[in-house]
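Asker: What follows is a predicted structure for the sequence shown.
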Amino acid sequence: MEHFLGEYECKLDAKGRMVLPAALKRQMPDVEREGLVINRGLESHLVIYTRREWNKIMDELSRLNQFERKSREFIRKFMRGASELTLDASGRVLIPKSLQAYADISSEVVLASQFNKIEVWSKAKYDEQWENEGDDFAILAEEVMGNLRRREDGE
């Protein structure tokens, strides 16, 4: 599994193209050959996957029982807007207009690494998340990571 590292601020040009940052591109040595997939995230952002990671997700989804309504609904919602991204000669990718609208992206974006994927946020929405953080992160860390430790210890 690939694990990406870093947070990058980028700009979209008038056509909706974005240069993939060199530091991020170095973490994806096969990107030019294999390409990328971009999709809607769960919280009004976008998500970029390498083709290899996307194929793993597709394998998982294909195991869902498509005779169950919730499975079909989830697959439809998850797949909605999924698009291939290919780098042009200048190292740019074109973000589809429908996905830009979904994530409220106009020009400035933040690419935030998340293990095997890269979240794409409107810079304004990304910054908004951190404005009133206060002690929330410490509380969240205790709840999430504290519970993880307890589960590992068998409590």
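Answerer: Sure, I can see it. Numbers count the residues shown, from 1 in each chain.
Asker: Every contact and neighbour count from this point should use C-alpha atoms.
Answerer: Noted.
Asker: Next, work out how far apart the spatially most central residue of the chain and residue 84 are.
Answerer: Nearest to the mean C-alpha position of the chain, by C-alpha atoms, centre = their mean, lies residue 47 at 2.2 Å. For residue 47, the distance to residue 84 (C-alpha to C-alpha, to the nearest Å) stands at 12 Å.
Asker: Comparison target below:
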Amino acid sequence: MTFFIGTFENKVDKKGRVSVPATFRQMLADQPFQGIVIFRSYRADALEAAGMDFMRRLHKSMSSNLDLFSDEHDDLATAILADSHQLSFDGDGRILLPPALIAHAQISDRAAFVGKGDLFQVWNPATLEQKKQEARDRAKAQKLTITLDREGENG
């Protein structure tokens, strides 16, 4: 099961190649497609990335919860599936980011990889720091908390 955590910053070369963190690649090692699926976030100036297994689950959930010909299904399918790129790892664990994705996330010479559990995001490091501070401030202001399920307990 894939579970992406942590934040890693890597260099982006002039061709747009960047190394995906080794711990993230290890999470994807058992998948038939040796690479990632990546698309522009429609919620932030960042990129969303995952393995093909997550994308299949996402599609299944969309198909199960939304009418196939609804505007909502069409909007999400267009924003996510139609905008997705399958990027293979090269021998050094790098991917080649397409120019449109680099422009969307305003990435130049560095990229930050941010684990989000089932998927991860790719950010411009400066933009990420601002986003992280905003998220911490909102969580603090709302006094957000999580109830942790206890393993082995019923209910």
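Answerer: Alright, I've got the coordinates. From a predicted model like this one, the values you see are computed outputs, not experimental measurements.
Asker: show me the contacts for the residue nearest to the centre of structure 1.
Answerer: 38, 39, 40, 41, 117, 118, 119, 120 (C-alpha atoms under 8 Å, 6 or more residues apart in numbering).
Asker: Quick check: of those, which has the highest neighbour count?
Answerer: residue 120 (28 neighbours; other C-alpha atoms under 10 Å).
Asker: ok, and for the longest helix along structure 2, which residues are buried?
Answerer: Longest helix of structure 2, by residue count under DSSP state H: helix 125-142. Across helix 125-142 of structure 2, burial judged by 16 or more other C-alpha atoms under 10 Å covers 125, 127, 128.
Asker: Distance check, the corresponding residue of structure 1 for the last one against residue 96 of structure 1.
Answerer: In structure 1, the residue equivalent to residue 128 of structure 2 is residue 126, according to TM-score structural alignment. As for residue 126 of structure 1, its distance to residue 96 of structure 1 is 20 Å (criterion: C-alpha to C-alpha).
Asker: Residue 8 of structure 1 too?
Answerer: From residue 8 of structure 1 to residue 96 of structure 1 the distance is 20 Å (C-alpha to C-alpha).
Asker: shared neighbours of residue 47 and residue 84 of structure 1, anything?
Answerer: With C-alpha under 8 Å, 6+ apart, residue 47 of structure 1 and residue 84 have common neighbours residue 38.
Asker: for structure 2, what spans make up the helices?
Answerer: 22-27, 52-65, 71-76, 99-105, 125-142.
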